Every structure is written in structure tokens, then in C-alpha cells.
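Colleague: Show me how the following folds:
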Amino acid sequence: MIDSLGKYDITIDFDKMFTHNATNIYFSENDINTAKIRAKLVKKNEVINLTGTTVSIRLETITETIDDIATIVDATTGIIEYTFPTNTLIEGVNFFVLFLTKGDGTKASPKLAYKVLDSIEGTGAVEGTNEYPILIQLISDTNKAINKANEAYNKASSMQNDLGEVIDNANSTIDATNIARDKANEATANAENKIVDVENRFKELTASQQQDAEVIDARDREVSLKARLERDLANTNKELNKIKKLEESTVSTVITDKEFTVVEETSNGYFEDVKLEGKTLVNIKKDSNMDLLYASINEEFITNVVKTPNSISYTTTKKLDDWCYISCPINLNLLKPNTKYTVIFGEHNNLSSCAIQEGSFSGKITEFASITNGVALLTTVSEFTTLSQVLYILIKNEGPVDVKAGNIIIIEGDYTQNPPSYSSYFEGLKSVGDETDKIVVSSVDGDENLCDGVTYINGGLTSVGGRLSMTFSDSFRSYVVKGIEPNCKYSIKVKNCGNRFGVGSSVYYSNSTTFDVTNSIIHSSPDATGQELDLSITTGKHDRYLYVYVTNNNVFHSKIEIVVNKGELKPNSVFKQDKKQLLYLDTQDSTWKKPTLREWDTVEKHSDGKYYYHRRSEQLVLKGNEEIYLDKTHTDNLCFRFAELKTWSNNSRLISDKFKNEHNVYDTDKEGIYYTGVLRANILKSKLETQDVAGFKKWLQANNVTVVYQLAEEEIYECTNIGLITCDGETNYLIESGPICPKTTLKVHNNISNVVNLLQKKVSLLENKFIEGLKSVLAGDMQSLAYILYPEDFKNENDYIMMLPIEPM
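Modeller: Below you'll find the predicted structure:
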């Protein structure tokens, strides 16, 4: 909406991949007094708190791209304002995008359009009596076009109620509709002015003069009526072509950190300008074993305790009478004050809450936070100086329960909305592409069969502890659909399934260990006679994988047929996939290799249409055999300097699995690592056997330190093409890159054909009427033309013009 001062109040939802708001933004050319917006920023209809956030704006005009800063009016309610500078008020349709930057993270809004009108645009004026053909032809044409346009517009409005968010998001199409309506309004206004003036003049003419004026003026300054109609028909076709091209020019940007993303309303084409951004994460959990601690009164009620290097499980036989918790050591020197940490439990059962505390609960580092679906978010306090920090995990003490905690990942930042895969446990420092032999991107037609019939695990649905779990065995086989949507219904049909048919959904994926399934169902009577069987299942709120369990006891049918559909069953649907492996050409040995996309690295498309790997970082492992010097002695720490590293970027931010990036460790008595021309590391004296270079080298030999750093100069390598086919309707995007997923940016053509077809029909109606009356026009018989084109306008000879109302803008 727009207020009395001309300022637009809009809402921008950062969760929606398309422009979500149908508000039309119009400014006058070179008039900064009215070129203002006030926007409320939300995500999933919830206000975005802008405290500590910079809101920047990128404006894409017809002539240039301009970056600027928006004003935060109220951070807590997500309100911003922006006044468009003169150089952004270029006549035509321009675009802008908002960026929210907080710390190292940046979120982009949908792309929004604003139209700038020519400051001298007006309705025009009647120049003389010889403009009567505009009354005869323009009014008639306009009236009929308006009538048909209103019918089509009403249909489109009705469809909007059914299409809901999709139509609301098709901002480009709506903008085209508004432009068409603007033209119709303008034509109507011109016609109304001319009606008043020309009708009065026309009545003053004799019958003969009227007929002569009608024939001559109908040419509209053309040499003949035929030329006039050819011109108008050509203009109509030109407008039709513009609308057809709208479908080609409607491109949305999709940004995701997930390994699986559903892109709706796509058209047959390609994901264009795919960009992958590297990422490096550090699990601050220590490699040492977890432990189970409890009050002695509980000892007789705790049984079946099993400890592995990364997990612990046990059973309680009753509700415990006193405290009991699991402890997990973490790396003290990686913990930062006033910082959020996400805790992901790769294995979890009956866990209640967790917190980081000093040993034996003697000091609070974080408050306890609930564990929901294996994920918790903790925030550290502003100051702590303890030497012993532990992640304490409390259980649900509700009676006899089976408890399990394992494969714990603790990473800096808030990843609660998109945690690393529960099945992608990693230790220490990992980047995109680590722990996998290849990086693969793929697209799958989301409206067709989602099962490739090839990917399976050696596992089956069996009863474990009174519930169905996916149990590993070479005797079982379950086909896998990766990247399913949570809280979504899926329908499954199988043929020749053997002696078992079941379906399970889970957050986990493994081909070697037993894991839990969220929801599952077994068909009551499977057989091997070729009968078609079907089941349906609704996935859990965090599920990512669907398993179709079809064989048991080594019964593997060679002609099994599986169809998995989102929603209702589509028995004849087929699996459609486009799959590409990411490789780069190493110019040193002319071989194609898998890249590792660390922090600061990207893969992006260049103007020559090819993809390139921008390598801006490197990884170094300090093993204690480097040239090292004792640089300075602090009270608690020793500062060591490494020999000069010429390829490093000066003042590079470092990411390490053992040390924090601590600014200027030379002058700070804090443990950490830092680079400013030379690499220095501070380490506590208490960690070294001898407080000298030899002691530090011995420590490094036992505790290798991995460091990711920025290169002084980036290196660019040609890559394989990772442009993927998109499908008509819904396309699923997947990336397999090891435990860490890159940030992916995709440009995709929207499928707005249904709405575009309505606009095409509006124009074609007028085109068809022109063709119908062509013979009459060429004969100069204007009265016959009028009856052919618009008979309803001539029901009363004393009221021969009937202006049809148009809905106001």
C-alpha cells in the first residue's frame, strides 16, 4: 500500500524463492520526493530481528547496477526504509534486492521490481475533428478489449484464490498484467476525452458529411483503411510477442545451504548460472570418549551400558531417584564468548537437554537448552576462564527407557534450520568435498517417479526394541530416495517385490549400521507373483530419506519395479534425472580432479558460458617438523613463530581445528593462532613438556594442527559443466559433497504459463475480431464492421456507444 506522502509500505518474506508481494511500486522519473519505500522484513511470516545486522540494497536499473545501504527504522520489528536516488529512477522496469549481513553470514531477499514512469507522461489532447477515426476504431477496439480483458482478469483473480502463494509469488507476471491494465486505462481515458469532444462535433455534421468523415478518418492518418488495419494488427502481434517473451525473461534466484531443495513452478530448461560457495566447519567435540555419570543410588537401575569411541547407550529399569547425565569433552580453546553453537546428535534416544558447563557443574558456560529431534542451540556467556569444559547431556527420566547419545557434532553458529546431515558425522575440521571421492549435483523431476531403481542399501525394516528400525544385513535390500520433503505424503507402488514390501522414512542414511526410522509401514501380504502393491507414508518433520524395503532373506527379484510419487500415486510416471560430476582441470598435469571447496572458494559461470573453480584458500597441517622460533614469553602462554609463508594472504582469517583465530597473539596472553605476514601461535605453557621450541614441536607431533588459510592470489581452473535440466512443474535439486554442503545459488526460469496464457487470450481475442471484420474494413463499410466486431454497442441508434467500466488500479 502507499501512504499520503507517496511512500510504499510493503512486506518482504526472505523464505520465499519468488517475489512474494504483488504490491506494485511506481515512481516518477527524477523525482526523489516520492521514491521511498518502508519494508517489513519477515521469514516464514515471522519478523526478522535486525539487531546487529547491516541491510544493504542492490539496484539493477536498465543502465547499471548500484549498491547502497538501507536505513533500519526499528530493528526489533524488522522495519527498514530506503529513498531511491535520482540515478536509480530510470524510466522503465528496474529491480532491487535486499541483503542482510550479520557476522560472516548474508541472506538475500527475492528480487523485486519497481517501475519508473516518464515524468512528462500525460493523457494527450484532441487535436481536431479529423481524429474521429480514433473514436470509431479506438473506442470500439478498446471497449471490446476492455470487456474481454475484464473477463480474463476475473478468471485470473478467481484462479488466484486457488493457486494461492504460487500466483502471489508470480510478481513478474502480475507486473505485466498491471502494465497491460495501465495501457488499457490510458486508452480509456483518451477515448473518454475524445467521446465528449468528437461526439459533439460529429452531431453538428450532415448525414453525408458524417459518412465522409467516417470513411476518411477511419484511415487514422494512413493512406488507406487496409494500411490502417495492417498497422493495428502488427501492433497487436507485437504486444503478443512481448507477453510470450515474458515467460522467457521471468527468472528467479534460489539460494540454499541444503543438500536437497525443492524448486517449484519451474519450466523445461536449465538451472542457469549455478554458483557453489565453499564452506569449512570445525567440530569442537574432543576425540576422547564420552562417559556416564550418576548418583550411586541409581546404580542398580542402570543396565546394558555400552560405550564406543563416539557413543554411549544404556537402559534404565525405572524412573531414577537422583541425577544422571552423559558427559562429552569438548575443545576448550575453540570455545568463544557470546557465541551460538549448534549441537547435532547423530544418534539420540530419550535425550532431554544439554549445556556446556565447567567440570562437575562448577561454572555455567551456557544455559541448558532442550534437545529437539537431535538438535540443540547453545549460547555461551560473555566471560569464562575455566580449563575444563564438558557438554552435559540430561536424559528424559520418565521411567524405564533406552538411552543413547552418539556421533555428536558441535559447530559454531546457528544451524538449527539446516543442520549437517545426521548421518554425516565428522571430527575436527572438514570442508565441502572432504571424505568423499566425488562431488555430484543432480536434478530430478519432482512430479514424476522419484526412485531411480538403482540406489539401495543392504538393510531392511526389522523390529528392534519393540519398534521398526533399519537393520544392516547382506540378506536385505532397501531402495533409497534421497532428499525427500519433511511432513509430506508419499505414495509407493511396487511390482515383483519378492517376499517383503515395506516403507520407512528417516533422518539417517547408512549402508553399514542399524539406524532408527521415524515412520514406517509393512504391507500385510507381499508375494512374488508379479502382483502390484502400494502403500503411502507421511514423513517426519526432519526426515531426509525414504526407504522402500522390498526383499528379504536373499530374495532379490531381477525385474522389480518401484514408483515413488510425492502426494498421490501416478502409476505411469518415470524417473527423470540430470546428473553431473564436478571436476576441475589441473593445469599442472592436465588431469581432471575433484575440487575441495573450502571457505572462500567458489565455482561459478563466466561470460564465455563455462564454469570455473576459483581457488582462494589452502589447507596446511602443522606436524612439528616445520621451522619454528620462540617469539615471546607471556605469563600463561608461549608465542611461537613459523618460518615465512609467501603464498598466504596478509591478515588472512584462519580456521583451525585446535586454535581460535585470535587477533595479534604476539601482544595477547591468550591461546590462539594468527597470521599477519608471519604465522604465530600461542599455546599454554601447561600443555608442553618443556617450555621451548622442542616442547612445542613434540606437542605438534602428537596433536597435528590443521589450518585453512586464504591465498595471496586466487587460482582459476576450468570446470566441468554443472548446468542442470529443469522440468515443467517441480524440480528437485540435490548435491552430494560429503558431510559439508556448499552454499548454492541457482537461477531458474519460472513456469508461469497458466497466467501468461490468460494474457495471451486477452490479446488474441482482439486479433481474431480484426480478422473477422477484415473484408468489411477493406470495403470501407464501417457500419458493418461495427456490427461484426461489437454488435452490443449498436443496440440503440441513439445510444451507439457503450463504454464498459474497467476496474480502477
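
Colleague: Only C-alpha atoms from now on, for both contacts and neighbour counts.
Modeller: Noted.

Colleague: all helices of this protein, in order?
Modeller: Assigned by DSSP state H, the chain shows helices spanning 132-133, 140-163, 165-169, 171-203, 207-217, 225-249, 693-702, 753-772, 774-778, 782-789.

Colleague: For Gly52, find the nearest of those.
Modeller: helix 165-169 (29.3 Å; C-alpha to C-alpha).

Colleague: Report the buried residues of the closest one.
Modeller: Using 16 or more other C-alpha atoms under 10 Å as the test for burial, helix 165-169 gives 166-169.

Colleague: structure for this one too, so we can compare:
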Amino acid sequence: MKGIFINVDSYNSEGIKTIQGNNNAEIYKIYVLENKRRLNLANKTIKLGYVMAGTTKGDIIENLNITNAEQGEITFPITNRISKQDGVYSCQLAIYGADEFLEYTATFGLTVEANIFTKIAGEIADSKDFTYLENILDKASKLSEKLKENTSSATNANSNLESNITEANNINSKLLENTSTATSLNKNLESNIDLAKEVKETIKDLDNKNTEATEKIETLTGLNAKATELSNNIQQGLPLNSELVKNVESAKTANNELIATNNDAKAKKTDLDNSLEEAKKYISGLDGSKNPVQMQLDINELKNGLKSNQALAYKGSSIAANNTLEGRTEGMMIGGRTLVNLVNIRKMILGDSSKEIAFENDIIKFKKAYPNEITYLKVPFLSKPNTTYTIVYDVIKNNVEQPDESKYIIYPDGVFGDFNSTMNTFPKNGQIGLNKICLNSKSTLFGTFSLGFHRVNVGAEIWIKNLMILEGDWTNKEIPSYFEGLKSFGEAEKVEDKYKISISSGYNLIDTKKSESGAYLYNNGNFVSNASYKFVTIEKNEGILQSNNIATGIDVHITYWENENFIKGVILNKGESIEIKPPNNCNKIRISFNTRITEIVFIKYNKKDILIKEPLKENDIMYEDNGQVKVCRDKSQYTVTGTGNEEIAKGTSLSNTCLFYFNINRKIGINNIISDKFKTKNVFSVDEEGIFGSANSSTIYIRISKSKLSTQDIEGFKTWLKTNPTTIVYQLATPTVEVVENCVDIDLDTYQEKTYFNILNSLPGTLDFKVPSNIASIVQNTAREVNNIWDVINNLLVPSIVKANGNITMIKLNNNLK
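Modeller: Okay, the predicted model is just below:
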């Protein structure tokens, strides 16, 4: 049973995490808090609504089970109703009073991880495609029973064989009399070969349905158990084969030409006929060319087909792939990305708070200088109506004492919802590290919001840096490193005249189960013992350190050592992953982590650097083709500077804005434009700022506020561009393809059980590939058991009969079977 605390009056970082298809395997205790105290739920009813992120798919669960009203406790079992579909969900508790009026709401997250076995599972119980395999196993089972029955007879025959060895020299002539009988028997065997087509067609049908075999793997589990039982029965007969071989070798030593009496030959003929009746059920898999080994080849082809279907597809920038096999990825494609940081801290407005806010080295420093006044900063950004945005920043200092939490706010200024919806979003007392706030813009815009606090102690300070506003919901995504303006994948990693794309795969070096207590944390040159932390020690390695559930602040400390002598320390902030590059004199790395962290990994990676001519922009794709690595470019980039290279013309002016346009000599698509200075919107006849293109032409239009221009003409616009060069990424009418020099392969190594894949650039794109996996192991095991059955037929039954009767035609057949 797990427990989470949900606040009705503050942001909730805790949430529920489960696996797709979970049905009553987990029960959560939800404790509802108000002002950090348990909320009394007496005479209350509670509903839970949930919706998948980015969609309208969701449901409402009525009347949650209140198990301890005074302690605010709700018991919430995870059922397949809520875990039916994998994805990220937003959840909201609605708490109603006795009069059915809504009194409280609280929002938190739900993550349903994909269940690979659920995805591949199918309904195959009545599928005729697999009845063939069941029939084969049924026949094999019957053969096993027959082998058991024949054990006693075979033992008696062996005893008779030993007694007859001394008579072999006297009855050699009798063997000739049996030749005609053996010849007739051989014709019998040849006529049975005609039955090969039936099972041959069955094998072909199984091969055609190979893909469905992987999807319908669950039913085969039961069949595998049958095959295992059959294999055990067959194994019991193997000692008999060994004894038969030894005795036959003795017979050959005694007399190279084994002879039986006429009566004994007739008895052997009867045994042969009985055995052949069992053998032909399986030998019927041979084709008309009398090639008994063909069925074995077909089974190998089927197994190879099953193996090819073990590759699972993955896509993302940071991926942990389970159930992997040692090998290589397949079909690796690297996708580009272009982002815009919609805020420019150098153009913020201090307003009336200039005495309380300072900018130093790109750090925004808030300080409460006067009581009963609001300390805030106006933040302009390129906002669009009815759009989701994520505000990201790092808090590096926070010494607020006993704050009034209801006054830690982001003021909406008409952009983000109503006033109350944006309260409680600023960091609480002492909290430092990464902060992410996801909000939706309104239909009416002012283009700014205000960041600040109110009603805190005089002298309180909060310092923030790396402020970014990104379009979209980044709540459950890895945040790129801080950047300004418009940037694309690889642009920050320029090497001379090329741009470096760095990708890696690796495996985990840390076993948290072997962690030790009594960790010492490194803090400003000092070591402080902390009982809430454990530590692990590993040998010197380069790699990536990740933690999947850092709660708040600094929960991971990395220290480098040389023979127990401390060298230096590094910290891992909330929400970060960090690339570890130990100093040259380091031989040990010690990683200390908070006990509430359930998974921390140190990935020893296989790194690959790829140098390309330009960064990978949005929708650009890098891939392999005929032994070459190529880049299909869907986007291009242009910077207009106002220096005279562009032929700028003036369009229609409106009350507050002027329209200008110019050509870039490439056809572009309308609305497929991203700019670092203007929002993308067709404002041809709209009196607001924006940038847009004309479909299937080379013209780009910019509408700009008159207040930004020294003169409201082309020269005034060029003057503005010289101090505000505007970068534009636009879609090409026809994609171009370029070959990457000195690179023939972008696939990565995979490792046993679990492999981690990462993009190491500061602004990552996406990896799209397939990786070998062992999900079809059940089918492989079943095929292996069928193969074992054939080994018994080939190596035990037929050879023993052939050697016991000296039939030359059967010897030829035996050679083919081997």
C-alpha cells in the first residue's frame, strides 16, 4: 500500500505512477491536506476526474472511499478502469459538502506506464492458425506415450540381441532371404513420404502467420508447459538410446555383418512396422524429393522469422528500454528540434519595484525592502491566445521566513486565467532548484505576466536564473539547458564549421540494493553527515547520472576521490541529468542520494559524435541509406538584419502597426514559420504584431508595432533590424537531402536486460529506432521443444531400428535425417 499527500491549496508535485492494465494490484492512501494539516472529510463526498494530457479522453470516478474522515484519508485502489490506457494524465479531486456544493479541488498527476505484454497480447483462444502447432504437440505427446510403452519391449529386444550375437556367424545366409521383405518394407516407407505435403503446408502457414505468433504469445505459455512435460518424458527414454548404441557397437565388433534368423527377421519386421506407424506421423513433414531434412530447415526458418519479430520500437530523447538483448539497434533515425525561449530577461520591465529587484550576471534578484508592498517584475513574452505555456526557472537562493503561502503568486496580467488560479506557484520557504509551471493563456492578451511575491519578511531574498518560457506542456518532459532566442538541435555544440550531434547507449553501473548508510554530503567544502542519505561507490567511469524521482531541491551529491582523498564535489538538482567526467587523478566515484529516491542510475555509455553541416531543425531527419548516413532537411533558417541584403517593401499600415515584407528566394509554406522576435500569425489585416509566410511563394511578412520604429517607413524598420536581427526558421517547399561526411553508421549497441539511450546535446531532438528484445522467448522455447522431439526421432528411434535390421535403404534415409 502506497501513500501520497494532496494539497487543496498548493501545487502538488506528488502523483500516482502505475503500469498499464493494473487491476487491484496497488492501493493508494490519499491524504488530503489544507494549510499542511489533514482536512476533515466528515460528511463529504469526493469525486476523481482524470484526462489524458493533450486530449479530451478521460472519465469521472464517483464516491471515492473515505476510510478515515478525521485524518483526511481516502483509500483508492488502482483498477483497470484508470490504467486501461498508457499515458500521462491530469487528475483532480472534487470535494463536496453535505449540501452537494463544491468546497475544494486539488490537482495532481497520474502516469500510466506502457505494458509491453498488454500491447502484444491478443485473443487467440479460437484462432485456427495455432491449432496446427497444438496438433503437432498432441502427436508428439502420443509418441512420448508410445516410447514409454516400447521401453520394456526394447529392453527385451536388447537382451535377445545379446543372446543372438553368438549365433550370428551361423545364420548369415538367412539374411538374403529377408532382402525381398526389406525391399517391400522400403517401398512402404516411400509411399508414406507422400504425406509430407500436409505438414509442409502447415509449416508454411505458420511462417506466414509468424507476426501474429508474437502478438498471441500468452496462449503459447500453456502449450510450452505441455512441451516441457513432453520433453521430460522423452528425456527418460534417452538412457535407452545410449544402451542400444553400446550393444550395437558390441554386435558390430563381434560380427561386422549382423544376421538374424528368419523367424527373428519376421519379428523384427513386425516391430519395424509398428515403429514406422509412429514415425510416419512426424516424417510426413518430408517433401516429395525424399529429403527428410527439409522439415528441420523449415523449423529453423520459422525460428529465424520469430527472432526477427522481437524488435520493439522506441522514440524519445532519453529512453530506458527493458528486456533488451545484446546486439545493435535497427533503423536508427535522429529527428531535429527547434525551440524558442519566448522571454528575453534583458527586456523586462522593473516598474515600481526597481528598488527591490536587480539584474546581475543574468540573475534576477528579488529582495523585500518595504512592508505591505508587492515585489514583482513584469515579464513580456511572445504569447498567443488559448495556448499552453511552461514557465521554467532555477531558484539559487531563498531565505524567506514563515511566508504567507497564499501570497506566493504569479500575477496573470490578463494572460493566464483568473487571479486565484495562479497563486501558490512561487517557491516556498528554503526551496531551491528547478521550477516548472504550466499555464494556459486566455483569449484576451496583454503580452506580459508578473513574477513576484507579497507579505514576506522584510529582507527576504529569492534569486532566480535561467528563466525560460516554452510553448506546450513540459511538465513530464526533460527540460533543455538554458538558451536564449531561437535554437535548434546541435546549434550550441558547434565544432569549427560543423555542428556536433552526440548520442549514446549504455547500461547501469549502480545497484541501489547494495547502498550503504551513513552518507556524508559535500557542501561548500565541508562534509556533513545525513541519516536520510545513502551512498554507493563505483570505479572511475564516464557516463550519465539520472534520478527518476527527485522530489525537491538537491537530493544527489557526487564526489570524486583518489585513494579515499576527496578531490571535488558536484550536485544534481531537481529534474536534472548530468554527464559525469571524472578528473584524471580520480579512481573512485561516490554517489550519495536521499532515501526517498527509489531509482538512481549511472549509465556507462557508448558515445557516438556525428558532425553535420547545419543544426537539425524541426522535422529534419538523419538516417542510414545504402551504407551512407543522410540528412533529409525539411526546414531552413534565415536571419534578416536590415543591412541591405534584403529588398524590403512596405505594406498596409493600420492604427498601431506597420506591415513590411521581403523575399528569401525559396518557396515556403504559410504558418510553417518560427521566429525569435515575433509570434507566428497571419496579421495581414490584423492590428497586432506577428510574422507569416505566403503559401508556395518566397515572401515573408512582418507586422511590427509603430512604437518600436524611429520612423514609420522602410528605413525605420531597417534601423530596428540592425539592433534586433530576426532569425526565421521556415519550411522548404521541397525537402533536400545531404550525405554526412565520414559517417556510415548511427546505430548504437544494446545490452542484456536493460539499455539506456540518450541524446547528450543541450537541446535534444529525438531518437527513433528498434531494439532487439526477448519478448518472444516463449515462442522460441516452444520451437526448441519441437526441435528436441525431432532430435529424438532422428537420433534414437530411426537409427536404432535401422541398425537392428541392417536395411541399406533405411541407412540412406538415416543419413539424410542427420
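
Colleague: quick one on the thing from earlier: same list, the buried residues of helix 165-169 of structure 1, but as a markdown table with distance to Val254 of structure 1 please.
Modeller: Output for these, formatted as a markdown table (distance: C-alpha to C-alpha, whole Å):
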| residue | distance to Val254 of structure 1 |
| --- | --- |
| Val166 | 15 |
| Ile167 | 17 |
| Asp168 | 17 |
| Asn169 | 13 |
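
Colleague: Tell me which residues of the longest strand along structure 1 come out buried.
Modeller: With secondary structure taken from DSSP state E, structure 1 has its longest strand at strand 705-718. Buried residues in strand 705-718 of structure 1, counted by 16+ other C-alpha under 10 Å: 705-711, 716-718.

Colleague: and the angle for that strand with helix 693-702?
Modeller: Angle, strand 705-718 of structure 1 to helix 693-702, by axes from the mean of the first three to the mean of the last three C-alpha atoms, to 10 degrees: 60 degrees.

Colleague: could you give me the residues in structure 2 that strand 705-718 of structure 1 aligns onto?
Modeller: The aligned range for strand 705-718 of structure 1 in structure 2 is 726-739, by TM-score structural alignment.

Colleague: Ok, which of the helices of structure 1 comes nearest Pro742 of structure 1?
Modeller: If you check each of these against Pro742 of structure 1 by C-alpha to C-alpha, helix 165-169 wins as the nearest, at 26.4 Å.

Colleague: What is the distance between that closest one and the centre of its chain?
Modeller: Relative to its chain's centre, helix 165-169 of structure 1 lies at 16 Å (C-alpha atoms, centre = their mean, to the nearest Å).

Colleague: Against which helices or strands is it packed?
Modeller: Helix 165-169 of structure 1 sits against no helix or strand, with contacts defined as 3 or more C-alpha pairs under 8 Å, 6 or more residues apart in numbering; DSSP states H and E.

Colleague: Please work out which residues outside it touch it.
Modeller: Contacts to helix 165-169 of structure 1, defined as C-alpha atoms under 8 Å, 6 or more residues apart in numbering, come from residues 18-22, 160, 265.

Colleague: In strands only, show me the residues you listed.
Modeller: Those of the contacts of helix 165-169 of structure 1 lying in strands (DSSP E): Glu265.
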